[in-house]
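S.K.: structure, please.
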Amino acid sequence: MEAANRGANEAGGLSVGLGIELPFEQGINEWVDMGIDFRYFFARKTMFVKYAQAFVVLPGGFGTMDELFEALTLVQTGKVTRFPVVLMGSAYWSGLLDWLRGTMEAESKIGPADLDLMCVTDDVDDAVRYIVEAEAALAAEQEALKETAAAQAEAAEQARE
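M.R.: I've put the predicted structure just below:
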């Protein structure tokens, strides 16, 4: 988390940190402009996902996997607005992705489209491009939905007249 906070801070952005109270954690790092500590993981994960415009996931441990799969599940099931998920470090993620394809997808526990919820890359420019393109596609999709809803409302109004 420190690398992301430091990058945001040094680039002049607002660096937000969502900490968790654990006996063996060092606490929120020095690069955070606005920090919130949580007692429970579920509350922290809710905040991660609620305000996310994208997830960029770097190699990590159980907590990283927990947050990644929580986000993917919420996007997959439509419980949150779809946002791009980028996995940085193709060598690190390759074993997991092989297992997802070879076991979960092969046994129809997930579908091929579910694997398309993630972009795996080693290149920061590719990650940024993926996020920007996903945001543009989502904006266009939402605009089309608004236009459809407006047309349906207008048709319903005309039918009542």
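S.K.: C-alpha from now on. contacts and neighbour counts both.
M.R.: Fine.
S.K.: centre-most residue in the chain?
M.R.: Phe55 (3.3 Å; CA atoms, centre = their mean).
S.K.: just give the closest residue to that residue, not the sequence neighbours.
M.R.: Val85 (4.7 Å; CA to CA, 6 or more residues apart in numbering).
S.K.: how many neighbours does that neighbour have?
M.R.: 24 (other CA atoms under 10 Å).
S.K.: residues in contact with it?
M.R.: Ala54, Phe55, Val56, Val57, Leu72, Leu117, Met118, Cys119 (CA atoms under 8 Å, 6 or more residues apart in numbering).
S.K.: and with 6 Å instead?
M.R.: Contacts of Val85 were listed using CA atoms under 6 Å, 6 or more residues apart in numbering, and they are Ala54, Phe55, Val56, Met118.
S.K.: any chance of those in TSV, with secondary structure too?
M.R.: Shown next, in TSV, are these (DSSP: H, G, I helix; E, B strand; the rest coil):
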residue	secondary structure
Ala54	coil
Phe55	strand
Val56	strand
Met118	strand
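S.K.: most widely separated two among these?
M.R.: Ala54 and Met118 (10.7 Å; CA to CA).
S.K.: which helices and strands sit right next to the helix or strand harbouring Arg6?
M.R.: Following DSSP states H and E, one finds Arg6 within helix 2-10. Contacting helix 2-10 under the criterion 3 or more CA pairs under 6 Å, 6 or more residues apart in numbering; DSSP states H and E is no other helix or strand.
S.K.: want to put them side by side, so please do this one too:
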Amino acid sequence: MKSKAKGPILQRRDQVDATTTDQRLLDSRGPTDWVHSDPWRVLRIQAEFVEGFGALAELGPTIAVFGSARTPADHPSYAVAEQVGRRLVEEGFAVMTGGGPGVMEAANRGASQAGGLSVGLGIELPFESGLNEWVDVGINFRYFFVRKTMFVKYSQGFIVLPGGLGTLDEMFEALTLAQTQKVTAFPVVLIGTAYWSGLLAWLRDTALADGKIAESDLDRLILTDDVDEAVAVMTASRSTR
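M.R.: You can find the predicted model right below:
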């Protein structure tokens, strides 16, 4: 059955529309009615911020876990993400994900089954149908930039498992904010040396060698295969705050 989460609204069957709110906001093609409608969109954007701030303000220490929505339940990364969620809860953290399937579902599952707080920040997409069943506190956003703000504002660090463009976007967003000192003491741990080593080698051998980034930018990324090490980095960062 075809379905789609559109902010807080669930659409199914012939009620599913073909575009997203972000797409309509950013697409400059088509008729000029955007001149009249865009100012009103500000109110919807404002409402998303208000809803997000209100729902997440009392979370306490929280770590965001990112990774591919395309990871099947029998993939090794799924088991690792589930362990990450469980271990974070054991160390007193809430676990926040994008609320979707794959790695996100696994981290939420580990957190929920460990008795901790499992949070999902969903996004309106044409090919995903809402939050996974292991999310205990969930918000569906229309706008990516509002959702990104919530991840950075209410997380004390990111643990990143193998993923695609969305995962890379979230990882580099955090690194950019740290590099520009918009956030401080914000650890980013990559789990999966076989998966991430090629990217880190390119950053070092090409971007760093050509003077496009600094050595300190690379130092912000910690690469490991050890879940306990990843969680320990988050715990150590919390103790320095």
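S.K.: how alike are these chains, TM-score-wise?
M.R.: After superposition, the two chains reach a TM-score (TM-score structural alignment, normalised by the length of the first structure) of 0.82; 138 aligned residues with a CA RMSD of 1.0 Å.
S.K.: by how much does the helix holding Arg6 of the first structure deviate from the second structure on average?
M.R.: Following the fit onto the second structure, the mean deviation recorded for helix 2-10 of the first structure is 0.8 Å by mean CA distance after the TM-score superposition for the first structure.
S.K.: contacts for the helix or strand harbouring Ala81 of the second structure?
M.R.: Using DSSP H and E, Ala81 of the second structure sits in helix 76-90. Under the contact criterion CA under 6 Å, 6+ apart, helix 76-90 of the second structure has outside partners Val103, Ala106, Ala107, Gly110, Ala111, Ala114, Gly116.
S.K.: ok, 8 Å please
M.R.: 63, 65, 71-73, 94-95, 102-104, 106-117, 161-162, 227-228, 231.
S.K.: which of those count as buried?
M.R.: Buried positions within these, assessed by neighbour count (16 or more other CA atoms under 10 Å), are 63, 65, 71, 94-95, 102-104, 106-114, 116-117, 161-162, 227, 231.
S.K.: ChimeraX command to pick out the buried ones of the contacts of Val85 of the first structure?
M.R.: Here is the ChimeraX command that selects the buried residues among those (16+ other CA under 10 Å):
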select :54,55,56,118
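S.K.: same list (the contacts of Val85 of the first structure) but as JSON lines, adding distance to Glu141 of the first structure.
M.R.: As requested, the contacts of Val85 of the first structure are exported to JSON lines (distance: CA to CA, whole Å):
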{"residue": "Ala54", "distance to Glu141 of the first structure": "17"}
{"residue": "Phe55", "distance to Glu141 of the first structure": "20"}
{"residue": "Val56", "distance to Glu141 of the first structure": "22"}
{"residue": "Met118", "distance to Glu141 of the first structure": "19"}
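S.K.: buried residues, the helix ranked longest in the first structure. List them.
M.R.: In the first structure, taking DSSP state H as the definition, the longest helix is helix 124-160. By neighbour count on 16+ other CA under 10 Å, the buried set for helix 124-160 of the first structure is Ala127, Tyr130, Ile131, Ala134, Glu135, Leu138.
S.K.: helices and strands around it, which ones?
M.R.: Secondary-structure packing of helix 124-160 of the first structure (3 or more CA pairs under 8 Å, 6 or more residues apart in numbering; DSSP states H and E): strand 118-121.
S.K.: can we see that at 10 Å?
M.R.: strand 55-57, strand 85-88, strand 118-121 (3 or more CA pairs under 10 Å, 6 or more residues apart in numbering; DSSP states H and E).
S.K.: where in the second structure does the first one align, residue-wise?
M.R.: Alignment note (TM-score structural alignment): strand 55-57 of the first structure is matched to residues 158-160 of the second structure.
S.K.: can you check stretch 10-21 of the first structure too?
M.R.: Stretch 10-21 of the first structure maps onto residues 113-124 of the second structure, going by TM-score structural alignment.
S.K.: where along the second structure do the helices fall?
M.R.: Going by DSSP H, the second structure shows helices at 21-26, 34-56, 76-90, 103-113, 144-154, 165-179, 193-202, 215-219, 227-239.
S.K.: aligned partner of the residue nearest to Phe55 of the first structure in the second structure?
M.R.: Checking TM-score structural alignment: Val85 of the first structure goes with Val188.
S.K.: counterpart of Leu72 of the first structure over in the second structure?
M.R.: Using TM-score structural alignment, Leu72 of the first structure lines up with Leu175 in the second structure.
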